[in-house]
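Engineer: coords please:
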Amino acid sequence: MEVTNPTVEEIRLWAYSEDEWPHDEWDLFLSWTREVDLFIELATDHKCPKQSFFLHMLYYIVGVTYSEPNKTDKIARIRSYAEKGLGVNHGAIKAWQVNINALLNNRVKYKYDNWRGGVFAEYQFT
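Structural biologist: You can find the predicted model right below:
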């Protein structure tokens, strides 16, 4: 597997393996793939050994996108990520969407630790 450019198949194989992160910046490399549908699928699969990691990835990809300097389409991209979770009946995905809406509607300020650090992957803003 080329660590810096993993395919969907390689990500899926890793997700169901017992292998550690292939690289220190594995989450950054995965964020470049923008495979939000795959991350949602794996974050909601209770049989996936790395389920919590993929929930982290959903927050991480929003954080990476939000913190991009001078990208005029970043808000639209973040909204499109959240839309991918519509109809997914899973509490963590619903909380992720609520948190995105709170961020984009200026009800909360962006904090690196919350989004890219994954601190509130288990929490929901109110």
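Engineer: switch to C-alpha atoms for all contacts and neighbour counts from now on
Structural biologist: Noted.
Engineer: Which strands and helices lie in contact with the longest helix seen in the chain?
Structural biologist: Secondary structure assigned by DSSP state H gives helix 51-66 as the longest helix of the chain. Judged by 3 or more Cα pairs under 8 Å, 6 or more residues apart in numbering; DSSP states H and E, helix 51-66 is in contact with helix 26-33, helix 36-43, helix 74-83, helix 91-104, helix 112-115.
Engineer: to the chain's geometric centre, what's the distance from the second one?
Structural biologist: Same thing as helix 36-43. Computed by Cα atoms, centre = their mean, to the nearest Å, the chain-centroid distance of helix 36-43 equals 8 Å.
Engineer: Now do it: everything it contacts.
Structural biologist: Contacting residues not belonging to helix 36-43 are listed as 8, 15, 48, 50-55, 57-58, 81, 84-85, 93 [Cα atoms under 8 Å, 6 or more residues apart in numbering].
Engineer: please give me the structure for this one as well, since I'd like to look at both together:
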Amino acid sequence: MSIIFRDAEHAWNPTPEEIRVWAYSNEKIPEQDWELAVNSFENIPMICSFIDDENCNHISFFLCSLYVFTGDIVKSEEIEEIDRLSLLLDKVEMSAETEKLNEWINRSKYLIEHPNTYDYAYWGLGSKYAY
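Structural biologist: Modelled structure (predicted):
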């Protein structure tokens, strides 16, 4: 971890480059629940590219982070954030290559339309959809 991140505190505010380096490393997750640290609207396209790249060493981790991201936004019930997520899903759908990524997109769209189907086991940390 010391090679990628300056310290444990910095791992909670990683730069896109640090996330990218970690994605292709053999390092363990730098911090518990780190999915929460990498998730942001700005990072989602990059995270999607990792899932579509079989050379990424942490595909399941990043897939889980996408499910957590969607789940947290839908559960928040903040209309502006949900609308922003919908637009992002439409954008990443245009370039999604793998079945895993397309499943996340389709499941996310379904959850947005049917928020009452939210289940933490699938949309929270350790998502059953990812692991």
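Engineer: Mean distance between the longest helix of structure 1 and structure 2 after superposition?
Structural biologist: Superposed on structure 2, helix 51-66 of structure 1 shows a mean distance to its aligned partners of 1.3 Å (mean Cα distance after the TM-score superposition for structure 1).
Engineer: which residues in structure 2 does that helix match up with?
Structural biologist: Using TM-score structural alignment, helix 51-66 of structure 1 lines up with residues 59-74 of structure 2.
Engineer: Show me what the matching stretch is in contact with.
Structural biologist: Residues outside stretch 59-74 of structure 2 that contact it (Cα under 8 Å, 6+ apart) are 23, 35-36, 38-40, 44, 47-48, 50-51, 81-82, 85, 100-101, 104, 108, 111-112, 115, 118, 120, 122-127, 129-131.
Engineer: List only buried entries from the contacts of helix 36-43 of structure 1.
Structural biologist: Buried by 16 or more other Cα atoms under 10 Å: 15, 48, 50-55, 57-58, 81, 85, 93, out of those.
Engineer: okay, those in TSV with distance to residue 1 of structure 1 next?
Structural biologist: Below are those laid out as TSV (distance: Cα to Cα, whole Å):
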residue	distance to residue 1 of structure 1
15	13
48	20
50	18
51	21
52	22
53	19
54	19
55	22
57	19
58	22
81	26
85	28
93	29
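Engineer: what's the farthest-apart pair in those?
Structural biologist: Taking Cα to Cα, the two most distant members of those are 48 and 81; they sit 21.2 Å apart.
Engineer: Distance-wise, check the equivalent of residue 36 of structure 2 over in structure 1 relative to residue 106 of structure 1.
Structural biologist: Under the alignment by TM-score structural alignment, residue 36 of structure 2 pairs with residue 28 in structure 1. Look at residue 28 of structure 1 and residue 106 of structure 1: by Cα to Cα, to the nearest Å, they are 25 Å apart.
Engineer: Neighbour count: these two, which is higher?
Structural biologist: residue 28 (16 against 10; other Cα atoms under 10 Å).
Engineer: circling back: distance to residue 65 of structure 1 added to the helices and strands packed on helix 51-66 of structure 1, as TSV?
Structural biologist: Output for the helices and strands packed on helix 51-66 of structure 1, formatted as TSV (distance: least, Cα to Cα, whole Å):
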stretch	distance to residue 65 of structure 1
helix 26-33	9
helix 36-43	12
helix 74-83	6
helix 91-104	12
helix 112-115	10
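Engineer: The closest residue to residue 31 of structure 1 other than its chain neighbours: how many residues sit nearby?
Structural biologist: In space, residue 31 of structure 1 comes closest to residue 61 once its chain neighbours are excluded; the distance is 5.2 Å by Cα to Cα, 6 or more residues apart in numbering. The number of residues packed near residue 61 of structure 1 is 24, by other Cα under 10 Å.
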